[in-house]
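K.L.:
coordinates only, sequence not included:
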């Protein structure tokens, strides 16, 4: 008896967890694709500089798109070659590392200690090598499925800790920034509002990362791949939005709202504008 394509798809849906799980995965993937494509349009048509933030956002969005499509084809047995797992892993490494670089590249907006910034970069590089490059081998996925699932949890935990530390650093430095009247400039109310929004966004990101951790350790290994793509897309799009607002506020604050640079106190440096995407409104 011959097997039709409909039979193959039905078997794949059943193996994935049934129609509800498949539809949930499709919804997560749809959200991620929409946000990434929309962000690409904004980046490629409305930016006037090519900074580290620009390339990190671009690579992260491309990695999310490729990873989402690749795990869709792999989980539903449309593309089962070893090359599919290689693409899945490389795309995952791309968007996870790029997401951390997005956080690092905008850190200079609120962080006035460059030494701490270098330590953050060292942490990203070390974690990327230890937990990113040492991933599962495509030739042993069937024999070492349990080991692969365990190592996936270790990877998710490692990058969760890394990104959470950076988010906490943002919250701490932003809170310090709010207490400095000179850095707030003349447009204090607008600057305070944007800085508080930055704190709220970082709290939201930590909550989203916690939800990824919860799903990862709940045993829904296949579904968590689609959920991670959606969460990272939401994080990336939210950070892109808040960066533009923050850049406007801090640029106005650093010039005192009049185009003249405010005299700096000893030991305090105002935020730099290099590494920031200049967006044409």
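P.N.:
That came through fine. Bear in mind that the values here come from a model prediction, so they are computed numbers and not experimental data.
K.L.:
alpha carbons only for contacts and neighbour counts from here, please
P.N.:
Fine.
K.L.:
ok, residue 182 - how many residues close by?
P.N.:
Residue 182 is flanked by 18 other residues according to other CA atoms under 10 Å.
K.L.:
should've said residue 62
P.N.:
Neighbours of residue 62 (other CA under 10 Å): 19.
K.L.:
The structure to be compared is supplied as follows:
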């Protein structure tokens, strides 16, 4: 099996070799763009979201370069098999963890979040690690491009791995779409068209892995191995953009709900129900001026008078409700 046990430079045609080199160039270029976007987007470079995105993006050039060196016999197949596995684990598991790190924006149930994290860890331990071990053994055992029993087992396990990982990532993306479809009507009242646009973006990011599975079942190992970093780099660019939009939209909507306007039935003299009271405590001078004016709220709404005790917002003129 070309590529599964060793180099392919002596068995592949020039057009296929040029295609593989083109995939490598696209993946590395996308990865460089993502590095720039990550360091421009993240103000605080810490947390699971930042490190998982950085890990997933670092896995892309590692996997691409090691595949290129292995396939064209620039480096020995065995050690390159280890590097390929490391790059694959970083790229795939990193993207899964990146999706998980922002799942709390649409799911408030900690039990569901723990279940999703357990699924990601189980996929890594029971699917990715065994298949990676088979690939390393296959690389050291025989590099004669002859199908051996180990190669046959690896070939079946590799197809199963791609199907399961595609299902896991589709489930993660599907959770975003499902949960967002349930809450978008409320947020759409505030944000309008942005909510509908984000819903379509979430749908588009969930359908990028099916073509990799199709290429794998066509027994084109060398093509799908170099094509995977391209697809995952595009997927990572889309997900980084969509998740950033989701975080901004949810946080701004939450700010509007807690915002600077008093509910019409909120007593204006209740300190506990006024979250902005500590930011606009009146000075002594302003308090004296308010007392002289009969306890009317300042035109900018920056202070409250104690003479309004017991009056509701419905009893106040509209100008006094703006903050």
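P.N.:
Structure's in. What do you need? A quick note: this is a predicted structure, and the numbers were derived from the prediction, not measured.
K.L.:
For structure 1, which segments count as helices?
P.N.:
With DSSP state H as the criterion, structure 1 has helices at 5-16, 19-46, 52-75, 82-105, 114-127, 145-178, 181-184, 188-217, 221-254.
K.L.:
Now render those helices as TSV, adding distance to residue 135 of structure 1.
P.N.:
Listed next are those as TSV, based on distance: least, CA to CA, whole Å:
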stretch	distance to residue 135 of structure 1
helix 5-16	23
helix 19-46	23
helix 52-75	15
helix 82-105	8
helix 114-127	12
helix 145-178	8
helix 181-184	44
helix 188-217	16
helix 221-254	15
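K.L.:
nearest to residue 138 of structure 1, of those?
P.N.:
helix 82-105 (5.7 Å; CA to CA).
K.L.:
And for the nearest residue to residue 245 of structure 1 once chain neighbours are set aside, the neighbour number?
P.N.:
Nearest residue to residue 245 of structure 1, sequence neighbours excluded (CA to CA, 6 or more residues apart in numbering): residue 194, at 6.4 Å. Residue 194 of structure 1: 21 surrounding residues under other CA under 10 Å.
K.L.:
residues contacting residue 194 of structure 1?
P.N.:
Residue 194 of structure 1 sits next to 242, 245, 246, 249 when contact means CA atoms under 8 Å, 6 or more residues apart in numbering.
K.L.:
which of those residues count as buried?
P.N.:
The neighbour-count test (16 or more other CA atoms under 10 Å) applied to the contacts of residue 194 of structure 1 identifies 245, 246, 249 as buried.
K.L.:
any idea how far the first one lies from residue 257 of structure 1?
P.N.:
It refers to residue 245 of structure 1. 15 Å (CA to CA, to the nearest Å).
K.L.:
what's the answer for the last one, then?
P.N.:
Noted for residue 249 of structure 1: a distance of 9 Å to residue 257 of structure 1, by CA to CA.
K.L.:
which neighbours do those two share?
P.N.:
With CA under 8 Å, 6+ apart, residue 249 of structure 1 and residue 257 have common neighbours residue 187.
K.L.:
what range in structure 2 does stretch 155-170 of structure 1 sit on?
P.N.:
On the basis of TM-score structural alignment, stretch 155-170 of structure 1 is assigned to residues 161-176 in structure 2.
K.L.:
Go through that stretch and flag the buried ones.
P.N.:
For stretch 161-176 of structure 2, by 16+ other CA under 10 Å, it's 161-163, 165-166, 168-170, 172-176.
K.L.:
do the same with stretch 27-45 of structure 2
P.N.:
For stretch 27-45 of structure 2, a neighbour-count test (16+ other CA under 10 Å) marks 27, 28, 30, 31, 32, 34, 38 as buried.
K.L.:
Per the alignment, the first one pairs with which residue of structure 1?
P.N.:
Residue correspondence to structure 1 (TM-score structural alignment): residue 27 of structure 2 is matched to residue 32.
K.L.:
For residue 224 of structure 1, see how far away the nearest residue to its match once chain neighbours are set aside is.
P.N.:
In this structure, residue 32 of structure 1 finds its nearest non-sequential neighbour in residue 230, 4.6 Å apart by CA to CA, 6+ apart. Going from residue 230 of structure 1 to residue 224 of structure 1 by CA to CA gives 10 Å.
K.L.:
In terms of neighbours, single out the busier of these two.
P.N.:
Neighbours per residue, other CA under 10 Å: of residue 230 of structure 1 and residue 224, the larger number sits with residue 230, 25 against 21.
K.L.:
I figured that one hits residue 34, correct?
P.N.:
No - in this structure, residue 230 of structure 1 is not within contact of residue 34 by CA atoms under 8 Å, at 9.8 Å.
K.L.:
Not counting its neighbours along the chain, what's nearest residue 94 of structure 1?
P.N.:
In space, residue 94 of structure 1 is closest to residue 63, 5.5 Å off (CA to CA, 6+ apart).
K.L.:
Counterpart of the one you found over in structure 2?
P.N.:
Residue 63 of structure 1 maps onto residue 59 in structure 2, by TM-score structural alignment.
K.L.:
How about the most centrally placed residue in structure 2: what's its closest non-neighbour residue?
P.N.:
Most central in structure 2 under CA atoms, centre = their mean is residue 99, positioned 3.7 Å from the mean C-alpha point. Excluding the flanking residues, the one nearest residue 99 of structure 2 by CA to CA, 6+ apart is residue 172, at 6.9 Å.
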